[in-house]
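A.B. asks: give me the fold of what follows.
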Amino acid sequence: MSRREAREELFKLVFEAEVNETPIETVVEDYMGREELKVNENGKTFITTYAKGLGENQDEVMAVLNNNIEGWSFERIGNIEKALLKISTYEILFQDTPAEIVINEAVELAKKYGDEKSYEFINGVLAKVVAKKN
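C.D. replies: From the prediction side, this is the model:
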């Protein structure tokens, strides 16, 4: 499983957590216990590491997002966008992945799962997150 595929699986899990208003750690734990799980060890490590980090740094991620979303409150945006923004902001702030890769993959997932304007919104917010981080 590539990192891109693992990131997409993580997105689906964070989306599930958003929709069900369940902690991400709980959703990931349930996911890892599934018999039909088709994730290799690298994928499992990526998903569990990022889910744990996202849970532990939720307050900081949300503060950064709320400071970079103009004209909207986080609660008003869609669950797809929420999930993508949380994962991407966490990765930009706490991981060593180049920001360009994080943004590109978030935009591609937004194009695949979101509505026709989702990717523009995601790109704009993440660009602000990166600019303020540097």
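A.B. asks: when you work out contacts or count neighbours from here on, use the C-alpha atoms and nothing else.
C.D. replies: Will do.
A.B. asks: remind me, longest helix of the chain?
C.D. replies: What stands out as the longest helix in the chain, according to DSSP state H, is helix 3-20.
A.B. asks: what helices and strands are in contact with that one?
C.D. replies: With contacts defined as 3 or more C-alpha pairs under 8 Å, 6 or more residues apart in numbering; DSSP states H and E, the packing partners of helix 3-20 are helix 24-32, helix 41-56, helix 79-94.
A.B. asks: so for it, what gets flagged as buried?
C.D. replies: The neighbour-count check on helix 3-20 (16 or more other C-alpha atoms under 10 Å) flags 6-18 as buried.
A.B. asks: here is the second sequence; please produce its structure so I can put it next to the first one:
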Amino acid sequence: MSKTPERSDNPSREELGVFRRGRARALQALYAWDLRSNEDLAQVAVRVWDDLAVSAEERKFANHLMRKVISDMKKLDAEISELSTNWRIERIGVIERSVLRLGAAELSQGGTPPKVAIQEAVRLAERFGSARSARFVNGILDAFARQIGAI
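C.D. replies: Here you go, the predicted model:
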């Protein structure tokens, strides 16, 4: 299992904030990219982040997560589709799909405690989606974590 970039076993409050903001930045870029998937994700991320105050540490963590999503997208999408009964990945809302990809990628890499990865994804779904989105994301990621043996 690979650890996330420069992640200690007992991160400080400041480091946790960097990870939380990094996840949000990754989600924002993945969302924008999903709307225009014919563009390069790195270019989309730069454009999205130019309007925000994104630190170097946040960019590094966000880029790490985005690379994981992109490299495993077909596998992640297949597993998400399988777990979301009667919902093909294309039918899932863009925010929810982006959060699910991000959360599943973080769970599958193993560097973040599973409950933390799920909780952070649910928090993103609440912030950028709705309470209903959060419940959907929680259910799918909990099932995903069980399927891969993370919990």
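A.B. asks: quick one: TM-score?
C.D. replies: TM-score for the superposed chains, counting by TM-score structural alignment, normalised by the length of the first structure: 0.87, backed by 132 aligned residues with a C-alpha RMSD of 1.8 Å.
A.B. asks: quick one on the thing from earlier: so how far is the longest helix of the first structure off the chain centroid?
C.D. replies: Computed by C-alpha atoms, centre = their mean, to the nearest Å, the chain-centroid distance of helix 3-20 of the first structure equals 7 Å.
A.B. asks: same check on stretch 84-102 of the second structure?
C.D. replies: 12 Å.
A.B. asks: ends of it, what's the gap?
C.D. replies: Using C-alpha to C-alpha, to the nearest Å, the end-to-end distance of stretch 84-102 of the second structure comes to 16 Å.
A.B. asks: can you give me every residue that contacts the spatially most central residue of the first structure?
C.D. replies: Closest residue to the average C-alpha location of the first structure: I87 at 2.0 Å, with C-alpha atoms, centre = their mean. Residues near I87 of the first structure by C-alpha atoms under 8 Å, 6 or more residues apart in numbering: F11, V14, Y50, L54.
A.B. asks: the second one maps to what in the second structure?
C.D. replies: Applying TM-score structural alignment, one finds that V14 of the first structure aligns to L30 in the second structure.
A.B. asks: same thing with the last one?
C.D. replies: With TM-score structural alignment as the matching criterion, the partner of L54 of the first structure in the second structure is V69.
A.B. asks: in stretch 51-58 of the second structure, what's buried?
C.D. replies: For stretch 51-58 of the second structure, burial by neighbour count (16+ other C-alpha under 10 Å) applies to E57, E58.
A.B. asks: now that stretch: how far from the chain's centre is it?
C.D. replies: The answer for stretch 51-58 of the second structure is 17 Å, by C-alpha atoms, centre = their mean.
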